[in-house]
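A.B. asks: Curious how this folds, go ahead:
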Amino acid sequence: MDNQQQETLDRIHQQVTSNPVVIYMKGTPQMPSCGFSSRAAQALVETGEKFAFVNVLADPYIFEHLPKYQDWPTFPQLYIDGELQGGCDITLELAESGDLKKLMQAANEKHAHSDAS
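C.D. replies: So this is what the prediction gives:
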């Protein structure tokens, strides 16, 4: 593993663990660059919960190395409370069942409490 890959994987780990909810997507929630990213981000927006995003198209290193982080080959990738939930299909299934909002809410609350301590 070269330095660039290790630095990038470390940066991804920091993003995933310091944000209660983060989606790695093509584009931004306001200007998505692919249908899958658009639908997944929209599902997150509709929960009303806070989330962070990383535009993988704006960072070629993350675009290249993120699939190696949790061995998930495609975008978007949704992480809640440091754990990979999955891509677009899983995000939409979670939204449909109502679990997405619950998971996001729990992660945001947990993170808010750990910030206060």
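
A.B. asks: hey, let's count contacts and neighbours off CA atoms from now on
C.D. replies: Will do.

A.B. asks: Doesn't residue 79 belong to a strand?
C.D. replies: Yes - using DSSP: H, G, I helix; E, B strand; the rest coil, the assignment for residue 79 is a strand.

A.B. asks: looking at it, it is touching residue 85, isn't it?
C.D. replies: Yes - at 5.6 Å, residue 79 and residue 85 qualify as touching, with contact defined as C-alpha atoms under 8 Å.

A.B. asks: one more to line up against the first:
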Amino acid sequence: MSISANSVEEFNQILKDNKYVIIGFWADWSKPSVQMNQIFDQLPKQYTQIKFLKVEAEKLHEVSLKYNIKSVPSYFFVSNGKPLHSFVGANPSELNLQTINFVSKIAQLDEDSQNNNNNNNGPIDEETMKKLKLQEEENKKKLFQRLESLINQQKVMLFMKGSPDAPQCGFSRKTVEILQKNTFVFGSFDILSDPSVRNGLKEFSNWPTYPQLYINGKLVGGFDIIKEMDAEGELESLKPTA
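C.D. replies: This is a model prediction of the structure:
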């Protein structure tokens, strides 16, 4: 889970005690920033080398002034107390992308620091590059194992934006309506709640858009395919037997 700073002193101490920090500024009156907090809270599970710090912008006004906060949510990627980059807006994909970029950057910073300690300012050696690549492959393997588990969680699984009761896009809503009309019993996963699933599943199944429907562990397709199969009376035949 992420942590919160309740005072300027606590904020400063957290930055002092942690080399790499991602700061998320939010406000309780801003629904997008509150929703982004749910995603922000999940990221520490994947990026354990980073401290994820939430700051309520109006509560810590002095900190908000220091970082020139004009709107929420705003995110700052901090190394040794200094922001390397930032972005503004409720964009889960961008948050995930910027976090990945930050991880790559700090890996380079750590390697440069080690090289400096060894009086060697040259590029990353081949052995280090090999280790980084192996770590990246291992992370990808774990993600794909998780995706396979999610896909097979139920015989019919819909990966969508939002939930069946509260879809967050028109295509997801229409897909749910088609499945319910055909009396499908199905599970669902809100891809907005987990950037790693949202981005990883596109590569895993080689399908670039959402929603995505899986039956018996196999990708059926997105809304256009589901709509066409429904119109031609083919969707009913895919319904799993009890």
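
A.B. asks: which part of structure 1 lines up with stretch 55-69 of structure 2?
C.D. replies: Using TM-score structural alignment, stretch 55-69 of structure 2 lines up with nothing in structure 1.

A.B. asks: sorry, that was for stretch 164-171 of structure 2
C.D. replies: The aligned range for stretch 164-171 of structure 2 is 29-36, by TM-score structural alignment.

A.B. asks: Buried ones in that stretch, by neighbour count?
C.D. replies: By neighbour count on 16 or more other C-alpha atoms under 10 Å, the buried set for stretch 29-36 of structure 1 is 29, 32, 36.

A.B. asks: Within the helices and strands, which one has the residue nearest to the second one when sequence neighbours are not counted?
C.D. replies: Distances taken as C-alpha to C-alpha, 6 or more residues apart in numbering place residue 38 nearest to residue 32 of structure 1, at 5.1 Å, with adjacent residues excluded. Using DSSP states H and E, residue 38 of structure 1 maps to helix 35-47.

A.B. asks: distance from the very next helix or strand once past that helix to structure 2 after superposition?
C.D. replies: Downstream of helix 35-47 of structure 1, the first helix or strand assigned by DSSP H and E is strand 52-55. Superposed on structure 2, strand 52-55 of structure 1 shows a mean distance to its aligned partners of 0.6 Å (mean C-alpha distance after the TM-score superposition for structure 1).

A.B. asks: In structure 2, what stretch matches the helix or strand following strand 52-55 of structure 1?
C.D. replies: Using DSSP H and E, the helix or strand that follows strand 52-55 of structure 1 in sequence is helix 60-69. Using TM-score structural alignment, helix 60-69 of structure 1 lines up with residues 195-204 of structure 2.

A.B. asks: could you say what helices and strands the longest helix seen in structure 1 packs with?
C.D. replies: Determined from DSSP state H, the single longest helix within structure 1 is helix 99-116. In terms of contacts (3 or more C-alpha pairs under 8 Å, 6 or more residues apart in numbering; DSSP states H and E), helix 99-116 of structure 1 is packed against strand 21-25, helix 35-47, strand 77-80, helix 88-97.

A.B. asks: Quick check: buried residues in the match of helix 60-69 of structure 1?
C.D. replies: Within stretch 195-204 of structure 2, the residues that qualify as buried are 195-201, counting by 16+ other C-alpha under 10 Å.

A.B. asks: Over to stretch 213-233 of structure 2?
C.D. replies: Across stretch 213-233 of structure 2, burial judged by 16+ other C-alpha under 10 Å covers 213-217, 219-223, 226-227, 229-230.

A.B. asks: follow-up on the earlier one: for the buried residues of stretch 29-36 of structure 1, give me JSON lines that also has distance to residue 46 of structure 1.
C.D. replies: Converted to JSON lines, the buried residues of stretch 29-36 of structure 1 look like this (distance: C-alpha to C-alpha, whole Å):
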{"residue": "29", "distance to residue 46 of structure 1": "11"}
{"residue": "32", "distance to residue 46 of structure 1": "15"}
{"residue": "36", "distance to residue 46 of structure 1": "16"}
